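J.: here's a sequence, model it:
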Amino acid sequence: RWGTERGLFVLQPFAIGSESVSAVSVAPGATPLFDTVLPDAYGGGGRIFDWKLVRGYLGRFVLAGGLNPDNVGSAVRETGAWGVDASSGLESSRGIKDHAKIRAFIEGAKQHEA
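T.: From the prediction side, this is the model:
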C-alpha cells in the first residue's frame, strides 16, 4: 500500500501460451506482466504470443514478449496494454542495446497509447 500511494507499482509476471488471461490471479496491488512462454527460460526470447489472449483482460497490464520498434504500436493498439516491456527487440547484437531502436520503440508506443 505504501508504494501504490506514491505512484509505485509491482509487476507480477505471467507466462502466456495458448490460454486466455481471464483466469489469472493477480496479487492485490500488483500489475500483471504478460509475457511469452519459453521452455527452460524466462523472458528475453524475442517471441510474441497471440495478443488476442489478453484483449478481454479488465484492468491495466504490461505486455512483453517479442516487442520491437516495428510491432509495439500494433501491440498497444490491439491489446490496450497500459505498458510495454522489451529487451532483445531493442538490441543491435546480443546484450547490446541500440539507442535508435529504443527511441523508435518509445515513439511507436506513444503514437498508439490506449
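J.: make it CA atoms for all contacts and neighbour counts henceforth
T.: Fine.
J.: helices or strands up against the helix of greatest length in the chain?
T.: For the chain, the helix reaching the highest residue count under DSSP state H is reported as helix 99-111. Other helices and strands packing on helix 99-111, by 3 or more C-alpha pairs under 8 Å, 6 or more residues apart in numbering; DSSP states H and E, are helix 72-79.
J.: ok, P13 to T4 distance?
T.: The gap separating P13 from T4 is 18 Å, by C-alpha to C-alpha, to the nearest Å.
J.: which of these two has more neighbours?
T.: P13 (19 against 11; other C-alpha atoms under 10 Å).
J.: would you do the same for the sequence below? I want to compare the two.
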Amino acid sequence: MNTQTAGSSVQIPEKKYFRIGEVSKLVGVDPHVLRYWESEFKTIRPRRAKSKQRLYRRKDVETLLLIKTLLHEEGYTIAGARKVLADGGRRPVVPKPGPVLTGSSERLAFIRKELQAIQDILGRRG
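T.: Okay, here's the model as predicted:
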C-alpha cells in the first residue's frame, strides 16, 4: 500500500528502508544532492547496511521532500530551511508589501483609506 505525504503529491511506498537510488527518484534530485543535504541537515541520518550502503527511513524521505520544497519551490536558503525544520516545519508569516509611497500626502491618503476600511469592517460587526 502506498501513502501520500502531507503537502506533497509523491507516493512513498510502504517499506521500512529505502536505498539512495530509490530516494533520489522519489525526491527528484541526484544522489549527490542527497549526500550534500545529509551534511547540511543533521536530522537526516541514514543507517548503513553491512555493505555500507545508505538506508533511509520513511521519516528521512519525508524530511527530504520537505527540504526540496523549501529550497526549490519556496526559495529558502539552506540556513532558512534549517530554521523551518527546527521550528517543526512552520514557516514564518510574512506580510505582503504595501504600495510604495513617496510623498507625505500619498502616505496620509493611504492611511486614511486603510482606516476607513477598518471602520467599515467594525461598523458591519456592530
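J.: TM-score for these two?
T.: Between these two chains, after superposing, the TM-score reads 0.22 (TM-score structural alignment, normalised by the length of the first structure); 40 aligned residues with a C-alpha RMSD of 4.2 Å.
J.: related to what we said a few turns ago, quick check: buried residues in the longest helix of the first structure?
T.: Using 16 or more other C-alpha atoms under 10 Å as the test for burial, helix 99-111 of the first structure gives 101-102, 104-105, 108-109.
J.: can you show me the helices along the second structure?
T.: Using DSSP H, helices in the second structure cover 20-27, 31-40, 58-68, 78-86, 104-125.
J.: figure out which of these is closest to R48 of the second structure.
T.: R48 of the second structure lies closest, by C-alpha to C-alpha, to one member of the helices of the second structure: helix 20-27, at 10.9 Å.
J.: save the buried residues of helix 99-111 of the first structure as a markdown table, and put in distance to F34 of the first structure too.
T.: Converted to a markdown table, the buried residues of helix 99-111 of the first structure look like this (distance: C-alpha to C-alpha, whole Å):
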| residue | distance to F34 of the first structure |
| --- | --- |
| K101 | 22 |
| I102 | 20 |
| A104 | 22 |
| F105 | 18 |
| G108 | 19 |
| A109 | 16 |
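J.: and these, which is closest to A75 of the first structure?
T.: When the buried residues of helix 99-111 of the first structure are compared against A75 of the first structure (criterion: C-alpha to C-alpha), the nearest one is A109, at 8.4 Å.
J.: what's the closest non-adjacent residue to that closest one?
T.: G73 (5.1 Å; C-alpha to C-alpha, 6 or more residues apart in numbering).
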